[in-house]
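A.B. asks: Can you look at this prediction? I've put the sequence above it.
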Amino acid sequence: MFNIAVCDDMKEITAQLVQIAEQQSMKQIQTVKGFYSGGQLMEYMAKNNVDLLFLDIELGDMTGIDISRKIRKEDHNDTMQIVYMTGKEGYERELFDFQPLNFLAKPLNEAKVRECIAMAYGKWTVRKHKFYYRKSYQVYAVSVGRIISFETDKRYILMTTTEGEERFRATMEQIEEQVRHHGFLKINQAVILNMEYIRQFHKDRIQMSNGKIYYTSRSYQKEAQRTYLKFMD
């Protein structure tokens, strides 16, 4: 089920977001929890899964940046999506590495909040899908949301995930068929990338969240740019 958490030291903001989320017409929303401090939030996340977090950047006890670093260090749900909230500007650059879903300015716009929830929910439903592969006569499954990239490795496919790497026999055509509608981008004959993990997108090269750089073939550049811009919208 889809779980939402809100953390803001302004109680009226937390109450507003909890109310909006609870009214969202999505049957799979299971819990909506509100917190007034980073400490409360981290205590809750130590025992519970959070799929979407609305996080105030300027909390009293911790900044949103501090919390984001702790979330990454303590290996919480790596598919969690974060929407940062602030009454000021200028935090986007500092928070870019955490791949935020969005930024919301205060006072909050209810329509934009609902839009963020719908966007996160849509991405979450995609991430629930499984990618299946065969290795040593066994069939394995991994959530597509945990896959960073596929690339050819001689007669094998090298799959990089948030947990590590796997090599197995398959063709790029077979890979494409499974991930076609799940946010993946083919940038040349040998590489398919999960757009969720793209950190920097240039016309001829792409840097992923794990730091690896891939190069886009000239014949793929226009279509890759069009697909990525559509994904970002």
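C.D. replies: Cool, got the structure.
A.B. asks: contacts and neighbour counts: CA atoms only from here.
C.D. replies: Noted.
A.B. asks: ok, and for the host helix or strand of Glu22, which residues are buried?
C.D. replies: Assigned by DSSP states H and E, Glu22 belongs to helix 11-23. Of the residues in helix 11-23, Ile13, Thr14, Ala15, Leu17, Val18, Ala21 count as buried by neighbour count, 16 or more other C-alpha atoms under 10 Å.
A.B. asks: tell me which strands and helices the lengthiest helix in the chain is in contact with?
C.D. replies: With secondary structure taken from DSSP state H, the chain has its longest helix at helix 110-127. Applying 3 or more C-alpha pairs under 8 Å, 6 or more residues apart in numbering; DSSP states H and E, one finds that helix 110-127 contacts helix 11-23, strand 102-105.
A.B. asks: Okay, one more to line up with it:
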Amino acid sequence: MIRMAICDDEKDICSFLEEASEKYLEARRMDYSIDVFYSADALRNHLKKGNEYEMIFLDIEMDGLSGVQLGEILRNDIRDDAAKIIYVSWQESYALELFKIRPLDFLIKPLTMERVEAVLELALRLLNQENDYFVYQQGSVQGRIKISEIVYFSSTLRKIAMRTVDEEIVFAGKLDDLVKSLDEELFWRIHKSFIINQMNVKRFEYNNVKMIDGSTLPISQSYRVDIRNKQKKMLK
């Protein structure tokens, strides 16, 4: 079941997004539910009651609470780092403000069916990947863990430490080999000794990154341009 929210104070935009999403999901025979809200305040109240969504189409410019403010509440107060937020706006100037909220995409109005379908395809692919498992080998024992639970990998010599939301798991290997087997859209190398799961980033800064487990990891100078380009790509 895909749970989706659409929040925009323009009813025709809500109708377009709802119809486009229904058409896309029904064509793929997927179970879904879609809730529509005409203000960020209404959606905030609904979320604070414990309701959750895998995807949220969220307008930026609304009377009362803005989409940016609601995004900050979702990430920092409600502490939902998993929801895929797709911002919509008439203006492109908001893009840089949204990095700290880690949206999946940023759509410029007027919307088109092609752009909505493309972002739905990306969101569903990432949701599927996050429910997939990473398989690792500890001596003669093989283990697996949900990809969504991996925060980052670090290495020293020929040992890799995998930090998850609950524990640290150490196994033999090199990051240079590991990075080739990981999905580059989810896992970003930020340093010769660190690979992060970008879906578990709390905040990007110029020379470091804050992860959801409280870790602060350095972004080395040789990777800064690549990381900035990846962030910008996410918002195109």
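C.D. replies: Looks like it came in fine. Please read these numbers as outputs of a predicted model, since none were measured by experiment.
A.B. asks: TM-score for the pair, please.
C.D. replies: For this chain pair, the superposition-based TM-score is 0.75 by TM-score structural alignment, normalised by the length of the first structure; 222 aligned residues with a C-alpha RMSD of 3.7 Å.
A.B. asks: and Phe37 of the second structure, what pairs with it in the first structure?
C.D. replies: Using TM-score structural alignment, the partner of Phe37 of the second structure in the first structure is Phe35.
A.B. asks: Look at that match and say how many residues are nearby.
C.D. replies: For Phe35 of the first structure, the neighbour count with other C-alpha atoms under 10 Å is 21.
A.B. asks: and the gap between the nearest residue to it once chain neighbours are set aside and Tyr36 of the first structure?
C.D. replies: Using C-alpha to C-alpha, 6 or more residues apart in numbering and skipping the chain neighbours, the partner closest in space to Phe35 of the first structure is Cys7 (4.6 Å). Using C-alpha to C-alpha, to the nearest Å, we find Cys7 of the first structure at a distance of 6 Å from Tyr36 of the first structure.
A.B. asks: can you list residues touching both of these two?
C.D. replies: Residues within reach of Cys7 of the first structure and of Tyr36 at once, by C-alpha atoms under 8 Å, 6 or more residues apart in numbering, are Thr14.
A.B. asks: where do the helices sit along the first structure?
C.D. replies: Going by DSSP H, the first structure shows helices at 11-23, 38-45, 64-73, 92-95, 110-127, 172-179, 221-232.
A.B. asks: So which elements touch the helix holding Glu22 of the first structure?
C.D. replies: strand 2-7, strand 29-35, helix 110-127.
A.B. asks: could I get these as JSON lines with distance to Glu177 of the first structure?
C.D. replies: Output for those, formatted as JSON lines (distance: least, C-alpha to C-alpha, whole Å):
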{"stretch": "strand 2-7", "distance to Glu177 of the first structure": "27"}
{"stretch": "strand 29-35", "distance to Glu177 of the first structure": "30"}
{"stretch": "helix 110-127", "distance to Glu177 of the first structure": "15"}
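A.B. asks: Packed most tightly, which of the ones you listed would that be?
C.D. replies: strand 2-7 (a mean of 23; mean count of other C-alpha atoms under 10 Å).
A.B. asks: Would you mind getting the average deviation of that one from the second structure?
C.D. replies: Superposing on the second structure and averaging over aligned pairs (mean C-alpha distance after the TM-score superposition for the first structure), strand 2-7 of the first structure comes out at 1.3 Å.
A.B. asks: Where in the first structure does stretch 125-134 of the second structure fall?
C.D. replies: Counting by TM-score structural alignment, stretch 125-134 of the second structure corresponds to 122-131 in the first structure.
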